[in-house]
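[1] What shape does this take:
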Amino acid sequence: MFSLRKLLPPARTLVETVPYWLACTAPVAAGALVALAAWYPGHWQVVLLLLPVVWSRVRGRIAALAIWVGYYLAGARDIPVVSMRFFSGYGDLTRPEGLVLGVLFWIAQACVLATPWALLKPGPNACAARYAICAAVATVLVTVPPLGFIGWLSPVYVASTLFPCWKAPGVMLGLTAIACATSISRARRARHVAVLLLILAAVARSIASAPDLPFGWIALDTRFGRFDQSSYALLYARMQQIQAITKRAFTAGANVVVLPEEIVGLWRPAMDYWWHDDIQAFAAANRTLIIGTDLTVSSTPFRYTDSAVIVGANHGRVDSRQPVPVALWRPGAAISAIRGSLMQPYAVVTGKSVAFSICYEDLLWWPHWRLLLQTPDVLLSLSNGWFDSDLALAHIQRQGIAAIARLSGAPLLRAVNGEGPPIR
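    Just a heads-up that it's a prediction; the model follows:
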């Protein structure tokens, strides 16, 4: 006779299995909650210290992986929608194909960034020093290349909250805080270090002051949406709009006007012709315009830089050190942005030293290494977020670059292009 009992595992096995899955689910939920509290909709990056605490307390590498997978999945939850909008917007993929690619990348990035934390998870009998060292090493691995190419949401952001304006020493103390968090319940010495860090954090926050932007500097946020560059008529229509808002800003008293990333698309010979008279007028009036644009490097294969170009009374150029992987930076593809040199110096505009952060760089630490050594007079962030301006990612990007500016002590000025109707 048929027996259902033969198809079911023994009751003891079921009882033993449930706690195991609960032990894996709880860290995922904990990581997700920390992501929501530290990033949008929350803005308390100090709670990032809870991640190494929980990581040190869970048992086994699977649970250690789970907490960080939950964190990166929740923090980067907009990747599927962004992928769908971006690739379908440019006709590279259909919307369903873009969504599927986004889901795969969303899961892959979480697993990749969580892997160092799983592999470096010490055994249950490891000493407190080993936990501290492994946490510090894992933090560095997910912050700098090669993993740092997608090193968003790094726990090192806690340094900007604890030690504003302290630059490189602040980063080192932030790493120490992360390491200490893993061992605070394991060693008395770690508790002593934690007290010292709290005192230093209180001192840093009490003496930190909000830096002032240079007088007459204005960043223009736009709502032009995706730029269709398929015809010169569309190019010229966009150009007229940009020139109009730029002239209004200068007429209102601005000395330096900053436009968003890629706002004029690819800089073509026609651009020189359309902008020539305006640039000459800006120079004569001692005014400077900073434009986000793409500059051709080679035609076959087509390579370009995602750049900020300085024209008018000052001249210069800064290239993005890390264009968006897959979307813009596609090594080996027929069309790809290329990475600018990490050694690019600060630009000089009206006598002020200027650091740049171009779009995706807002989410990363390593392109801004110079900010940790020398504070510029202003940090300019240029972004073209037509595909994510209504999503949490736009808020998280703003939080990321604001944290970097806070740690360096530099005033931040952002120019962002958001969603809007395409120019017809």
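
[2] hey, let's count contacts and neighbours off CA atoms from now on
    Will do.

[3] okay but Tyr40 is in contact with Ala394, surely?
    No - Tyr40 is beyond contact range of Ala394, at 9.1 Å (criterion: Cα atoms under 8 Å).

[4] now that we're looking at Gly385, how far away is Val195 from it?
    41 Å (Cα to Cα, to the nearest Å).

[5] Among these two, which residue is more densely surrounded?
    Gly385 (25 against 12; other Cα atoms under 10 Å).

[6] another one to check against the first:
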Amino acid sequence: MRREYLRAMTLVFASVAIGVVGWSGHALLLPVALGFPVLWSIARTRLVVAFVSAGYFLAASRGLPQGVAAFYSSDIWPGLLLWLCASLGFVAVHTVLWTRNSGVRPFRYLVAAGLMAIPPFGITGWAHPVTAAGVVFPGWGWWGLAFMTAGLAGLVTRTWPAVATALTGLWLWSAAIWTEPTLPEGWRGVDLQMGASLGRDAGLQRQRDLRATFQNAASDGASYVVLPESTLGFWTPTVERLWGGALLASAATVIAGAALLDATGYDNVLVAIDSRGGRIVYRERMPVPGAMWQPWRSLFEQSGGARADFFANPVVPIGANRAAPLICYEQLIVWPILHSMLHDPDFVVAVGNGWWTGGTSIVAIQRAAARASAKLFAKPLVIAFNT
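    Predicted structure coming up:
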């Protein structure tokens, strides 16, 4: 019994270490997450699997309690509660589907991985090991995703040491020749450091400052300048006229985040503004559950919260190109980027407003996941974040 207890504790500690290192915010360390399926497969009881799954997921998402506390200006307890609740789906899926039968174990794990990649479980499907495909198989596209899926299945068989050795070799080779995703020609992403005031300060001076930021970026020859999520605040006719008037003499276009409000809630959107005016080009498919997306409100006949468009607008036309936008939370889960890649966009646009993540690795993880996704499909990438 003592030996089994020590073995179980070792697996749990290993799962925590894998979650911390794999999801540290460095793209080249994402393949460390591939250790989780190995631990899942060698656990000997369902209870140990539950603790291993919880250790991995909670370690990977460790920044959430502190981030939620900052977002709501509250103590740590609401964040801890959300952190634990978010882990329930991941733990339940992997615990229920675990089996001692080595013959069906690969199939069971692939079912678990599939469930955590698509809604409804995929809504909180953070820290998915398949994200590492962009590092292990950069540029391989759908073939790379297929090989990674096969690799995940192999890691839960008795031949996992051979599979792990092969994947490690590919990972090291990729790391040796790694280059960051390129920028699309004529595009530029602008990071801001405006903290919580971005999107909340609706004053004229703030809009003028943002316009000056855009004009400085465009002065270097950029035709399209991307600003972070929530940059414009609420998208209104007044804001449209203010920006449209400033762009009358400009050949450049600004792509910026905003919120479109109505009587029942709001949409988190990206807006394109040029000399002809502004238009909404993208509505966020998956806002942050709880903080933004609150579907339970409709059950109590209450309004408010962000709408989730799930499988709408996977790619959007901007100029002569087709972009795959990812707003904030969409960079942490699997299905939005795969949904977009089914339509073969020309490049990826990743924006976020991460002021509330100070002191955590959340924004770094978002950036790493976006880079890995773009590298997997060999797509240029534009990133713009506010911190």
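
[7] Now name the helix or strand holding Tyr56 of the second structure.
    Here Tyr56 of the second structure, judged by DSSP states H and E, is contained in helix 46-60.

[8] Which strands or helices does that helix pack on?
    helix 2-22, helix 35-42, helix 77-97 (3 or more Cα pairs under 8 Å, 6 or more residues apart in numbering; DSSP states H and E).

[9] Let's see that with 7 Å instead.
    Under the contact definition 3 or more Cα pairs under 7 Å, 6 or more residues apart in numbering; DSSP states H and E, helix 46-60 of the second structure sits against helix 2-22, helix 77-97.

[10] of all those helices, which lies closest to Phe147 of the second structure?
    helix 2-22 (19.6 Å; Cα to Cα).

[11] now that closest one: how far from the chain's centre is it?
    The chain centroid and the centroid of helix 2-22 of the second structure are separated by 26 Å under Cα atoms, centre = their mean, to the nearest Å.

[12] for that helix, which positions count as buried?
    Of the residues in helix 2-22 of the second structure, those buried by neighbour count under the rule 16 or more other Cα atoms under 10 Å are Ala8, Leu11, Val12, Ala14, Ser15, Val16, Ala17, Ile18, Gly19, Val20, Val21, Gly22.

[13] all helices of the first structure, in order?
    11-38, 50-57, 61-75, 79-89, 95-119, 128-141, 158-162, 167-183, 188-207, 232-251, 269-284, 392-408 (DSSP state H).

[14] Let me know the angle separating the fourth one from helix 95-119.
    Going back to what we said before, that points to helix 79-89 of the first structure. Taking axes from the mean of the first three to the mean of the last three Cα atoms, to 10 degrees, one finds that helix 79-89 of the first structure is oriented at 140 degrees with respect to helix 95-119.

[15] Including distance to Pro376 of the first structure, could the helices of the first structure go into JSON lines?
    Shown next, in JSON lines, are the helices of the first structure (distance: least, Cα to Cα, whole Å):
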{"stretch": "helix 11-38", "distance to Pro376 of the first structure": "27"}
{"stretch": "helix 50-57", "distance to Pro376 of the first structure": "32"}
{"stretch": "helix 61-75", "distance to Pro376 of the first structure": "30"}
{"stretch": "helix 79-89", "distance to Pro376 of the first structure": "32"}
{"stretch": "helix 95-119", "distance to Pro376 of the first structure": "31"}
{"stretch": "helix 128-141", "distance to Pro376 of the first structure": "25"}
{"stretch": "helix 158-162", "distance to Pro376 of the first structure": "17"}
{"stretch": "helix 167-183", "distance to Pro376 of the first structure": "12"}
{"stretch": "helix 188-207", "distance to Pro376 of the first structure": "19"}
{"stretch": "helix 232-251", "distance to Pro376 of the first structure": "24"}
{"stretch": "helix 269-284", "distance to Pro376 of the first structure": "24"}
{"stretch": "helix 392-408", "distance to Pro376 of the first structure": "8"}
